[in-house]
Structures are given as structure tokens and as C-alpha cells.
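**Student:** following is a predicted model, sequence given first.
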Amino acid sequence: MAEDAGFDCERAAEMVEELRSGFRTGRTAEYEWRVAQLKGLVKMIDEREDEIVSALHKDLNKPHLESFLQEISLVRASCLLALKELKRWMKPEKVPAPVAAFPASAYIVSEPLGVVLVISAWNYPFLLSLEPVIGAIAAGNAVVLKPSEIAPAMSSLFANILPKYVDNSSIRVVEGGVAETTAILEQKWDKILYTGNSKVGRIVMTAAAKHLTPVVLELGGKSPVVVDSSSDLQVTAKRIAVGKWGCNNGQACIAPDYIITTKSHAPLLIDAVKIALEKFYGKDPKESKDLSRIVNSNHFKRLIRLLDEDKVSDKVVYGGQRDEKRLFIAPTILLDTPLDSLVMKEEIFGPLLPIITVDKIEESFNIINSGTKPLAAYIFTKDKKLEEKFIKNISAGGLLVNDTTLQVASPHLPFGGVGESGMGAYHGKFSFDTFSHKKGVLSRSLGSEAPARYPPYTPQKLKLLRGLLNGSILAIISVLIGWPRLE
């Protein structure tokens, strides 16, 4: 809420206790409550789209089409999917009961965890805030959203409009920076989902450990693109370009971070990407209205530091122009940057795209696997055997063949990292499952007994139980009918 400026530990504790008291009434677990909140979010999107687009433009100079396609439409679709599938998701899942418990039934109940915290990122501040919140609501939790202070317009918009569309006694927004986030993390939560970098991810996980709170961390990483010479050159170039610079000007956790291709294919690929970029953004991309800007001066300086490192500065083959006043860095391609350079060791999160060359495309696997596991990995090829090797040998949060970034649009695929790129996953039913406890239930009849399980233990009972565990039909029948009498 906007009035939560100056949030401290005492106020945070009061807020969490209020939410927990409301949760204990069982209100948020009711199907009707969940549906009402999800419908409220859909209504908010429909009525406030212009304000959402405006906030995204203020924070990131994000083009209207990008805002709609990559954020607003995905959140709306996620709400509608949850509304359509919620009854099915909430339904207990029947599983086989053990023969030894006959007659009995077994099933898994999805129950809400309690009071959960979502800490979102600045680069897709609408999508990365509400996508997990939708899962938390669908699962029946009370939830606190902490938007990123680096996207202040969107943070303020959430604080001002969200309470008008959802139950503010169970769904809260807290604005602020490091102090407020620290105060929130001191509290006991039933789950935390954080999207951001690994440095803060470690802080979140450390704070959560004090209360044994489970966490989902979506942390990004260096997402590679392997380009085989068999791929369609023009299509490949366009899809890489739109996945890199058409996704927030490279400021996306799944944007292509670097390319690996063969020495002979690299010049052709570079020329094709140049053509695609000039078609997308013109000969002077600084004047393009379709290219987002760097989010702030700190990130601008960080990117310039990567670009101007001695061992990298002479590797620029396209772009490199910058304007700090306008927070602009041109789409930039670098060729054969050393693997020990900063641009190849750090996540770029910006418009710089290194290309690494190898003699044989299979050598790319060793380069990728020598680093930390990425959030996403891409390959462009018509060679099915190479595709199969890539899928088998590359460990990443998710893989995409012959395109970039589109995996995030599927609610039927889990979205999350592995290793340094994160833990846990969400999207669609995976979001519902992430914010649910899967409670196993076994229900037995009082009308049947298996005497062999009770003392005093005898060799005959052991033989019978051994036969039962080995699947002996005679032993199973004996136990089911309580014969022979072994008391």
C-alpha cells in the first residue's frame, strides 16, 4: 500500500499477523474467494491497461506492443487459465492405496500454505509481480507483493490500484527499497518467491532459513544460443535479434546472453543479424521508439564497464554507441571475446551480444557446461541428432529449439532455474502447485484386520508378511481375509 512508506519490522510484523489471522478463518481457502480475486485482476487489467502501459513506459521506455505482448496479455491469460482450471486443480488427486491397508482409499489434497511473499523484479515489473501472485491466490493463500523500487512507476501503480480490485485484507502491496525489504524478510512466511539476481537471492535464502521457510528463486544467468550452420540464416538472425533486443533491450532473464557458432559461419550470422537490426530499429536505433532504454544510470555504467574492458573494447563488430543522458546503448555485437572477460563471466542483462567461435559446433557443449547452469538455453539447427545431443547434454532451467524466449509464454511448461539460475518453478498449474502443500491422506475402514501385523511376532507371520511384500497372491489373499488366524 502507498501508505506503507517507512515500513519497519514492527509494522511488518503487525501486517503479517493481520494476514495470518485472516487466513486462519479459512476465508482465502474457499473457492469463491479465489475466483473473486482472479476476476478482480482480470477487471483491473481490462480497465487500467492504459495506466499499466504508461507506467511501463515511464520506468523502461517500453514500447506499447512489448508491454501488451510480453506482460499484459500473459498476465491476463494466466488469470483466465486459473479461472478455467481452478476446480480441477483443487480436486483431490486419487492415488493407489497399499494392499496391506485394504479396504482403504488414498488421495492427495492441495492445501494453501498460509501467508506468502512475492518479491518481484524491475525488468518485467507487471508480469513478474502478478504471475506468481495469481498462483498464490489460486492456491488459497494470503499474499504480500513487494514490487521493485527500481521500477517506481509500476510499484506506485500497484499500490494505488490493486486494493481497488482485490481483497485488501488478504492481499497487500508494500513499496520501498532495501530497508523495507529487509524488514519484510525478518518475518516468518510460509513461502517466498523472489525474482532477481543471485546476490540478493542468497540474502533472501539466508533470511528464509531462520524460519525454515521454503523459497522459489528465479535468478537468471548467462543464457547461451548455439547456432548450427544448417539453420535458416535469416530466420535465425531475426529470432535471435527479437529475443535479445526486442525483449526489453536485453534486460530480460531469458534473453540470449551470448552466441556460439563455428568460425566459418560467424561472418554470415553477423551480417544477417545486422540486417535484422537495421530493419527493426533503423540505421540510428537511438531514434527508434521500438527499443527500450537502460533502466537507470547504475546499470548503464555497469554495462559500459563490460564493454570498455581492455580485452573487449576492440572486439566490437557492430554498434557500441552510447548516450548516458538518454540511458541509451546501441545494439552491440562483439566477436570472439575472451572467455575470461567480464562480459563472458557476468550476466549481461543489456544490449551487448558476444559471439564465440569454435571449430566444431559440438564444442559449444563444453563451453556451456563449464559455466553455471543457465535459466534458458537455445539452439538453432535442422540437424535432429544435434538437437537430441543438445537436449541430452545441456542442463538449464528450460530449452528452446529454433527460437528464443517463447518458452515463457507457455503455461503448460514449468518456468524456473536450476543450480545458480534458481530453484523451484511456476506458471500455470505449476504456480498453483508452488504455493500449495500436497497433503497425503490415507483413509481406512474399521471393518477389516490383518493379524500378521500385530505382536506377538512369529516365524509364520514373518513368512506371510514377506510373501505379501513380494507380491505373493496367496499371501495377499490370506491378509485380506484374515486367514490363517495367527494371533
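**Tutor:** Done, it's in.
**Student:** only C-alpha atoms for contact and neighbour calcs from this point on.
**Tutor:** Noted.
**Student:** secondary structure class of residue 38, three-state.
**Tutor:** helix (DSSP: H, G, I helix; E, B strand; the rest coil).
**Student:** just to check, it is in contact with residue 83?
**Tutor:** Yes: using CA atoms under 8 Å, residue 38 is in contact with residue 83, at 6.9 Å.
**Student:** and the residue nearest to residue 281 when sequence neighbours are not counted, how many neighbours?
**Tutor:** What sits nearest to residue 281 in space, not counting adjacent residues and going by CA to CA, 6 or more residues apart in numbering, is residue 288, at 5.5 Å. For residue 288, the count of nearby residues is 13 (other CA atoms under 10 Å).
**Student:** tell me which of residue 38 and residue 83 has more neighbours.
**Tutor:** residue 38 (24 against 17).
**Student:** residue 211 and residue 16: what is the separation?
**Tutor:** Distance, residue 211 to residue 16, using CA to CA, to the nearest Å: 14 Å.
**Student:** and here is the other one:
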Amino acid sequence: MGTFPTPPNPVAPSGSTALNQLELPQVVTTLPEHIVELVASMHDVVSTRLAHPRRFRASQLKALERMLEAHEQDFLDALADDLGKGPVEAKMTEIDMVRVEIDHAQLHLSEWMESKSVKIPLALQPAAAKIEPQPLGVVLVIGAWNYPLQLILAPLVASIAAGNVTVLKPSELAPATSALLGRLIPQFLDQRACAVVQGGASTTTVLLKQQFDHIFYTGGERVGKIVAVAAAQQLTPVTLELGGKSPAVVMDGASAAVARRLVFGKFMNAGQTCVAPDYVLAVGDSARALEKSLAKVITSFYGKNPLLSKDYGRIVNRAHFDRLVACLDDGEVLIGGGYDEDTLKIEPTVMINIDPDSPLLREEIFGPILPIISVESFDAAVRFINARPNPLVAYLFSENPRLQSAYGDQVRAGAIVHNAPNVHLAVPTLPFGGVGTSGMGSYHGRHGFERLSQMRAVLGKTTVVDTMRAVYPPYTWAKSKLIDRML
């Protein structure tokens, strides 16, 4: 059995007392030669079938669960360091989301691994056929910075459950979380079956030149295209979890409950959520109703000065901060609009009368700015959405079953969700993924297991009685008629 070297241990970071006490390493670039050796060694491990047995998969899932339990506070500290996340939000949206995936996989692992018998056409009997899940081999998971724990570990749960060995590449834009993962993963998981590679774009470039059996990427469309092109050079299948401008259509008579759910969904993680409502299409008088209630809800959630709220995060870095601040001049600021350059915080902001050429209407906002666009009717809202690329999710705030049905029929998106933004991610029995420019492939629960498995066809037919003689040449008139009737 081949073994691979442990990544180098860099020096401890500065700037966070909690992290300094942990003596966590900084995120450094793993050497290219180390990456080449690592991936080659993991292919050697695949040949030993180390990760195939159910017992091994279950033990690794349990170990991952122990890691989250033993180091929950360490992860909360790292997430606060990277994104200013408050402990309740960080636990709910990062740690608990992964725990749900682990628990669900542990409960159903044996069922998922079972072969499934399928029916055989009468003409081919006697025979037996089944579909059996097989591990793919070496899986590369490239994580995202906005949920740097959840979006690297949830795919890992699927990869472990499917019996693969996994290379993790956390985002360098969340260095504290990346460093913590690099330190803890080797302590809790079998190092032969899971490794962490750290670094920036150059590291990802080297990784994409290696041979993998599947690449799982979460991030933006631009890098998603780079990953897809690199994977195509080696005919490697990919899962791309991207994003896009997810709309929220609000029908007439918007209630305070609608405002609360919009504020919760949009301003969680300071708007840096791929499924956050990107903009609101307010039908009829709903814009006026929203304008009255959104300010009250924002104050009730984050106080009169949201920049000081412990429950409100910051923008990931200065480049994204500057990009978002520049957009504040592209329309009328109805609510919020304040910001702090030192803390990289921007108030929850609602805008109207947006410049048609503004990035707010052309690009995924990925920040705490919510444009409200008034439209005359439900049909006008649908036309507005369909004139743009397919979103990751499309929200409709309406209790009308007829409108809900029409919305699902007419709008193409990775998911259709009514009256509750973001929460579909917490349902492990639902597939999560995009369509078109918002991504390809889905995961969570069994969907992730099957995505990272080969669902292999197996057929067996006895030779004791050769029932296939009827289809052997030479083909007489009688045989051709018989074949037509059989098939």
C-alpha cells in the first residue's frame, strides 16, 4: 500500500487571540511536487479498496462527527476570524448543517450501499439484473469562502459515504478555517483516505492538472468554467455548485412575515450566500408594503446600528467590500447604506430605482444590498426572470396554490421555494444544485451519495439453457419474425 506525506506545518498566524492559543498554522501554498505525489499515492490507496467497506465508511463519518463536537468552539472562532460570523449563525449554518448530513448518512448508509434489483424483459429471461453503487476513486473537493466549513465538509460526507478517497482544497480567502481544517482533518480521519491541500489559485491550477475520478467545485461561474475546462482535458466528471441572481417574487399584500423572511434570507452572512434572494420583484402594491416593514424588521434583527451587532457579519475582504460600496451610488438607498472601512461591514441595505446598467442588476450581488424592482403583474415578473440566466433558486412569496403551480411550470431554476428563503438547504432528502449557468449536478443526502458513486449495471444469465439461440444468425424469415415479436 502506498503512503503519502503529511503536508508541511507552517507557523502560527497573528491577529486572533483565540487562534493564537490554538497555535493554528497559517494557510500556505502546498508545494506542487507534494501535490503530484499526494494524488498518485491516493490512487494507490484506491487500488487497495481501503475505503470500500461499510465499516470503514461508517467509522470515518463518526470520526468527522467527533471532530465537530470536540472542536466546535475552535471552528466558531475561525469563522468569526474569517467572516465575522456570530456564534449562533455560524453554528446553525455551518456546523449543524454538516451534522445533519452526517447523521442522515449514518442512518441510511447500509440502505444506500445495497444493490437494487431491476426487472428483466420477458424476451431476455431467465436472467437477473441489478444496479450496484461503486466508489468512483479519488475525489477532489474545492470549497468556497462564504461558508468555508459547510461547503467543504458536506461534499466530504457524500464522498466518504460513497467509499471514495478525498482531496480537500479549502478556500484561501477563509484562512483561519482552512488552517484549522488542515490541522484537524489528519488527526481525526484516516490520512490514507483524506488529505487537505492548501493555497491559492496556483495550488488549484496544479491540482486541476492531476487525474481525479470526480471534481466537486463550489464557487462562482468564472472559476467554474476554468474547472470544467481543466476537467474536460482528462474527461473527469464534475459537479459545479455555482450561484446566480436568485429572484424573490412578492405578490400583493406583502405581510410582516414576508419582510422578516426576506431579511433573514438576504442578510444572513452579510448577504454572502449563494441562495440568498438576490433581488425582489414586487408585484403591484407589494413594494409599498415592503418599504414600510423592512426597516422595522432590520432594526428588530440587528439593532439601530447593525454595524455593531454581534449577529451581523462582515464582507470577506477589501476587494469585495469596495465592489459593493461602489454599487451604493447606482440607485436610491431606501434603508441602510452605511459602512465601516475598518471592519469591512456594510449595513443591511435596501435600494430602489436602480440604474439599468448597474452590476446590481447584471451580476450576482453577493452582499447585503437588496434591490426592489416594481412590476405590474405576476406574468411580468416571470418574464423578467426568464430573460436572464437560470438562477440557483427562485422564490415566490404567495399563498395562492395556482400561482405557486404556475411559477414552478414557467420558471427554470435549480430549486423552486415558496415563502421560505434558504431553508431548502437544510433538508437532506432534497437535491441541492443548479441548472444551466447556476451549476450542474446535485448533492445532499442520497443525492450526494449517488453523485459520487458509479451506479453500475450488473446482469447475469445462465448458459444451462441457451434461450438466446433464437437471435443467433443465420436470420431466416421465421427468425426475423420471431425477433420482431420478442423485442
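**Tutor:** Yep, it's here. All of these numbers come straight from a predicted model, not from anything done at the bench.
**Student:** please work out the TM-score for the two chains.
**Tutor:** Once the chains are laid over each other, their TM-score by TM-score structural alignment, normalised by the length of structure 1 reads 0.93; 463 aligned residues with a CA RMSD of 1.2 Å.
**Student:** the more surrounded of residue 211 and residue 16 of structure 1?
**Tutor:** residue 16 (23 against 13).
**Student:** start from the N-terminal end of the stretch 1-150 of structure 1 and give the strands.
**Tutor:** Taking DSSP state E, counting those that start in this stretch, the strands of the stretch 1-150 of structure 1 run over residues 93-95, 104-112, 115-119, 142-146.
**Student:** nearest to residue 448 of structure 1, out of those strands?
**Tutor:** Across those, residue 448 of structure 1 has its closest neighbour in strand 104-112 (9.9 Å, CA to CA).
**Student:** what's the offset of the closest one from the middle of its chain?
**Tutor:** Remark: strand 104-112 of structure 1 is offset 27 Å from the chain centroid, using CA atoms, centre = their mean, to the nearest Å.
**Student:** try stretch 71-79 of structure 2
**Tutor:** Counting by CA atoms, centre = their mean, stretch 71-79 of structure 2 is centred 21 Å from the centre of its parent chain.
**Student:** over to stretch 349-362 of structure 1?
**Tutor:** 25 Å.
**Student:** what residues in structure 2 pair up with that stretch?
**Tutor:** Aligned using TM-score structural alignment, stretch 349-362 of structure 1 spans residues 366-379 in structure 2.
**Student:** what sits up against the matching stretch?
**Tutor:** For stretch 366-379 of structure 2, contacts defined as CA atoms under 8 Å, 6 or more residues apart in numbering pick out 251, 266-267, 270-274, 277-284, 287, 315, 324, 346-354, 360, 381.
**Student:** show me what counts as buried in that stretch.
**Tutor:** By neighbour count on 16 or more other CA atoms under 10 Å, the buried set for stretch 366-379 of structure 2 is 366, 367, 368, 369, 370, 371, 372, 373, 374, 375, 378.
**Student:** looking at the residues you listed, which one is closest to residue 123 of structure 2?
**Tutor:** Distances from residue 123 of structure 2 to these, taken as CA to CA, are shortest for residue 378 (52.2 Å).
**Student:** against residue 402 of structure 2, how distant is the closest one?
**Tutor:** Residue 378 of structure 2 is 12 Å from residue 402 of structure 2, where distance means CA to CA.
**Student:** give me the number of residues near the aligned partner of residue 24 of structure 1 in structure 2?
**Tutor:** The alignment partner of residue 24 of structure 1 in structure 2, by TM-score structural alignment, is residue 47. For residue 47 of structure 2, the neighbour count with other CA under 10 Å is 12.
**Student:** which part of structure 1 matches stretch 145-157 of structure 2?
**Tutor:** Using TM-score structural alignment, stretch 145-157 of structure 2 pairs with 122-134 in structure 1.
**Student:** quick one: contacts of that stretch?
**Tutor:** With CA under 8 Å, 6+ apart as the test, stretch 122-134 of structure 1 has contacts from 38, 52, 56, 60, 70-72, 74-75, 78-79, 82, 118-121, 143, 145, 147-151, 154-155, 193, 195, 248, 251-252, 295, 426-427, 431.
**Student:** rerun that using 7 Å as the cut-off
**Tutor:** 71-72, 75, 79, 118, 120-121, 147-148, 150-151, 154, 251-252, 431 (CA atoms under 7 Å, 6 or more residues apart in numbering).
**Student:** now stretch 174-193 of structure 1: how far from the chain's centre is it?
**Tutor:** 19 Å.
**Student:** which other residues reach it?
**Tutor:** For stretch 174-193 of structure 1, with CA under 7 Å, 6+ apart as the criterion, the contacting residues are 1-2, 4-5, 7-9, 12-13, 113-119, 145-147, 149, 155, 207, 211, 213-217.
**Student:** what do we get in structure 2 for residue 171 of structure 1?
**Tutor:** Residue 171 of structure 1 maps onto residue 194 in structure 2, by TM-score structural alignment.
**Student:** next, count neighbours for that match.
**Tutor:** Neighbours of residue 194 of structure 2 under the rule other CA under 10 Å: 23.
**Student:** contact partners for it?
**Tutor:** Counting by CA under 7 Å, 6+ apart, the residues that residue 194 of structure 2 touches are 165, 166, 167.
**Student:** and what of residue 383 of structure 1?
**Tutor:** Contacts of residue 383 of structure 1 (CA under 7 Å, 6+ apart): residue 230.
**Student:** and the equivalent of residue 442 of structure 1 over in structure 2, which helix or strand is it part of?
**Tutor:** Counting by TM-score structural alignment, residue 442 of structure 1 lines up with residue 459 in structure 2. Secondary-structure assignment from DSSP states H and E places residue 459 of structure 2 in strand 453-460.
**Student:** in structure 1, point out the residues matching whichever helix or strand comes after that strand.
**Tutor:** Scanning forward in sequence from strand 453-460 of structure 2 by DSSP H and E, the next helix or strand is helix 477-486. Aligned by TM-score structural alignment, helix 477-486 of structure 2 falls on residues 459-468 of structure 1.
**Student:** count the neighbours of residue 456 of structure 1 for me.
**Tutor:** 10.
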